[in-house]
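Student: Sequence and predicted structure below; questions after.
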Amino acid sequence: MKFILRLFDNLFWTLVIKGLNQLRRNKQFIVILTIPPTLQLILYGFALNPDIRNLKLGVVDYAQVQESRELLAAMTSNNIFILESILTSEKNLSRQVEEGALDIGIIIPPDFSRKLATKSATIQVFIDGVNANTAGIANNYINQMVQAYNNRLASTQISSPVLLQFVFLYNPGLTSSWFFLPGVMGLVLTLIATLASAVLVVREKDIGTLEQLLMTPSANWEILLSKMLPLGILLSGDVLLALTLARLVFGVPFRGNFFLFFALSGLYLLVGISLGILLGTISRSQQQVVLMSFFINVPIIQTSGAIAPVEAMPPFFQILSLFNPLRHYITIVRGILLKGVGLDVLWIHVLALIGFLLVFLLIGIRRFRNQLI
């Protein structure tokens, strides 16, 4: 018992307790660390979704036969295409696509049933191509649905020598939010950790308490850690908040070890805080901190794989992303949440985060005593 009391009875822990008390009294700061991450997680979780749904479909059905109605039923059997209007002329259909009232327009010829019975029938499809990504996905959906319709119409089929059976691992339903939410968690933690820690350092300069800290007999690393630990404890609540929202709102599974996830999230928080402190030692005002944070965080987010897969990037940027701590953390989060893997798989990414932490701390310690010059 005496050993424990002696361990915590020193100047370093006094500085840590002082930092905790400062954060506890700053109610506005606590609100900033709670409300924006919640809104960002919910907003990005719903907004960053590549799945296309509710495309407005317009139809000119000159045939008016059972086969054409079955084709339209097949195309509107899910939420991809919504039958918005049934028109009587190609001119009206073309105008509505042009005005943006429709995304897809289909014209079924009057001899549709007869041509199906003889050989093949051609239907005309108009797609609004202003959004090239949406147009390409809609084109693929239409091809798949028409192919499924053709298979049902075929009276005889030749058995294929090779049959394919697909099994999707870790995400059987191909739910997009399961891919995006881990990335959004890392994105939000990066923004909050770097900006909050940098603002705290600059605020210490503004109110004059930083000079008092620099006059204490504490070592540079003790002063830095006394700033990092209280903020890391506070930000760990954001980790739990993000995980809770991911599970309850978006149904993201948790297949790994909770304590490993929480420990590695804490490690990444220290990386983000140390980067923020480094930015704070470079900046001379809170406005400069915001600009520097924007300059640093945007490339970090864009090359991390949080929004777009790393595999979709050019080879140069794939290599460059290896020097991005957020990429390693997102890989860790997706591995633990979706795959349930452990340190035997993730150790290389853990070592990368430790390396980033040491580099940021060493640079920050060297600059800390000289930042007022």
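Tutor: Sure, I can see it.
Student: going forward, measure contacts and count neighbours with C-alpha atoms only.
Tutor: OK.
Student: Tell me the buried residues in the longest helix anywhere in the chain?
Tutor: Ranked by residue count and defined by DSSP state H, the top helix of the chain is helix 176-207. Across helix 176-207, burial judged by 16 or more other CA atoms under 10 Å covers 176-203, 205.
Student: Okay, helices next: where are they in the stretch 101-250 of the chain?
Tutor: Taking DSSP state H, counting those that start in this stretch as the criterion, the stretch 101-250 of the chain contains helices spanning 112-118, 132-153, 176-207, 209-215, 220-248.
Student: An error on my part: the question was meant for the stretch 251-373 of the chain.
Tutor: Counting by DSSP H, counting those that start in this stretch, the helices of the stretch 251-373 of the chain are 258-282, 286-302, 315-320, 325-334, 343-368.
Student: Not counting its own residues, what contacts the second one?
Tutor: Pointing back at helix 286-302 there. Applying CA atoms under 8 Å, 6 or more residues apart in numbering, the contact partners of helix 286-302 are 187, 190-191, 194-195, 198-199, 202-203, 276, 279-280, 283, 307-308, 324, 326.
Student: ok, now with 10 Å
Tutor: Helix 286-302 is contacted from outside by 183-184, 186-188, 190-191, 194-196, 198-203, 206, 275-276, 279-283, 304, 306-310, 317, 321, 323-327, using CA atoms under 10 Å, 6 or more residues apart in numbering.
Student: this is the comparison structure:
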Amino acid sequence: MIGEGLETRLRVIRAILQKDLLDAFRDSRILGILLAPALIGLLYSFVMQDEAPQAQAKVGVVAASTTQLPRAIRSVSSDNVKLTFREVAGEQALRRLVSSGDLDIGLVVPPDFDRRAKEGGSPTLRVLTTPSPSFGGEYVAALLERSVQSLTGTTPLFHMRTVSVRGERDDLFVMNQLGPRRFMILWAVVFLALMIAVYALPTILAEEMQTRTLDSLLLIASYGDVVIAKALFGLVSTAVGAPLLLVITRVEVAAMPLFAAALALGSLCLVGIGLLLGSFLSNPNQLSTWGSFVSLPLAGGSIAMGLGLPPTAETVLLFLPTAHLTRLLSNAVAGSGVYTSTWMSWTILSGWTVVIYVLVWWRLRRLEL
């Protein structure tokens, strides 16, 4: 008996889902909502270049005496990497600059380093980097032994001590690691999920409420069945649209399982926001106002994650689910730790999802009364 009831519910949910998908293709407004992110992604794929900017490394140097180490690093470096050296007054100032992302790496050179290295005095060179160094930091660190050998003309006799400095802005180099084109197409994927959840889904729900179609559906289905069908509409639309967008823009994903998991969780969260929004609308015309009120900060928070904003502004952005979705998708596309503390993104995104669906459940209970 329970099995028959479950089978009946599944058939009802599938029927509602099929109806919503057909309505989406028939309604020019919904179809436009679905196509807009794809067109934006195509635009970025043609306007922006695949290549990232020229590789560069910004090096800070604190030297107690005159040293030729920067010149030696330049002599062994590739011409394809732009090196910039900056003299810093003290180690604390150097730590702040490395931590904030203004410098890729910091070198604390002891007194008479050049002479002591040549004479076998084994001086200690302190190297300041963040836990997840940028390309520039890793590149210069790899050159140090060869650089000192070039400086001394013999096998270098020195100690190198690496000091990890906590990074304050681990997203500052996201444009360099992903490239502007890939990041903007990645944002278009987030925008696609957002448009489906906040515009397409509430439009269908509001029209059904206005035309009393929802009342007819509730004769054969419960509010829970309708919500599940609407949520599946959002997830299916995103699951189809996002891969197509990546294919037509020729963007490769290095860690596809991570990408799929992050997009599924993020879409589920955004669909919940759309369901909650749609439950308060009595007609589709209200969506133009309230949809913008909801979507603008969510879309803006997503794209702002790649702009290297001040730490205070980034802290505010981290309250938005789309900011964490962008962080997780960026790591998946790059296949490396573009952003650190991803556990925080998973936790906050999951928390948003739970809270939103609790509110959706509460709203449904109010509608049933």
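Tutor: Yep, it's here. Quick caveat, the model's predicted, so the values are computed rather than measured.
Student: mind putting the helices of the stretch 251-373 of the first structure in JSON lines, distance to I86 of the first structure included?
Tutor: What follows is the helices of the stretch 251-373 of the first structure, written out as JSON lines (distance: least, CA to CA, whole Å):
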{"stretch": "helix 258-282", "distance to I86 of the first structure": "53"}
{"stretch": "helix 286-302", "distance to I86 of the first structure": "43"}
{"stretch": "helix 315-320", "distance to I86 of the first structure": "48"}
{"stretch": "helix 325-334", "distance to I86 of the first structure": "45"}
{"stretch": "helix 343-368", "distance to I86 of the first structure": "55"}
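Student: closest one to K115 of the first structure among these?
Tutor: helix 315-320 (49.2 Å; CA to CA).
Student: and stretch 319-338 of the first structure, which stretch of the second structure?
Tutor: Mapped onto the second structure using TM-score structural alignment, stretch 319-338 of the first structure spans residues 315-334.
Student: and that stretch, which residues are buried?
Tutor: 317-318, 320-334.
Student: Looking at the helices of the stretch 101-250 of the first structure, which is nearest to K56 of the first structure?
Tutor: helix 132-153 (10.8 Å).
Student: State the span of the second structure onto which the closest one is aligned.
Tutor: Against the second structure, helix 132-153 of the first structure falls on no residues (TM-score structural alignment).
Student: helices or strands up against that helix?
Tutor: helix 66-75, strand 81-87, strand 104-108, helix 112-118, strand 124-127 (3 or more CA pairs under 10 Å, 6 or more residues apart in numbering; DSSP states H and E).
Student: right, so of these, which gets closest to L240 of the first structure?
Tutor: It's strand 81-87; of these, that one is closest to L240 of the first structure (CA to CA) at 37.8 Å.
Student: Read off where that closest one ends up in the second structure.
Tutor: Under TM-score structural alignment, there's no match for strand 81-87 of the first structure.
Student: Now do that strand and helix 66-75, the angle between them.
Tutor: Angle between the axes of strand 81-87 of the first structure and helix 66-75 is 140 degrees (criterion: axes from the mean of the first three to the mean of the last three CA atoms, to 10 degrees).
Student: right, and the helix or strand after strand 81-87 of the first structure?
Tutor: Under the assignment DSSP states H and E, the closest C-terminal helix or strand after strand 81-87 of the first structure is helix 90-99.
Student: per the alignment, L357 of the first structure corresponds to what in the second structure?
Tutor: By TM-score structural alignment, L357 of the first structure lines up with T353.
Student: Without its sequence neighbours, what residue ends up closest to its match?
Tutor: Residue nearest to T353 of the second structure in three dimensions, not counting chain neighbours: C269, with 4.5 Å by CA to CA, 6 or more residues apart in numbering.
Student: Done for today, thanks.
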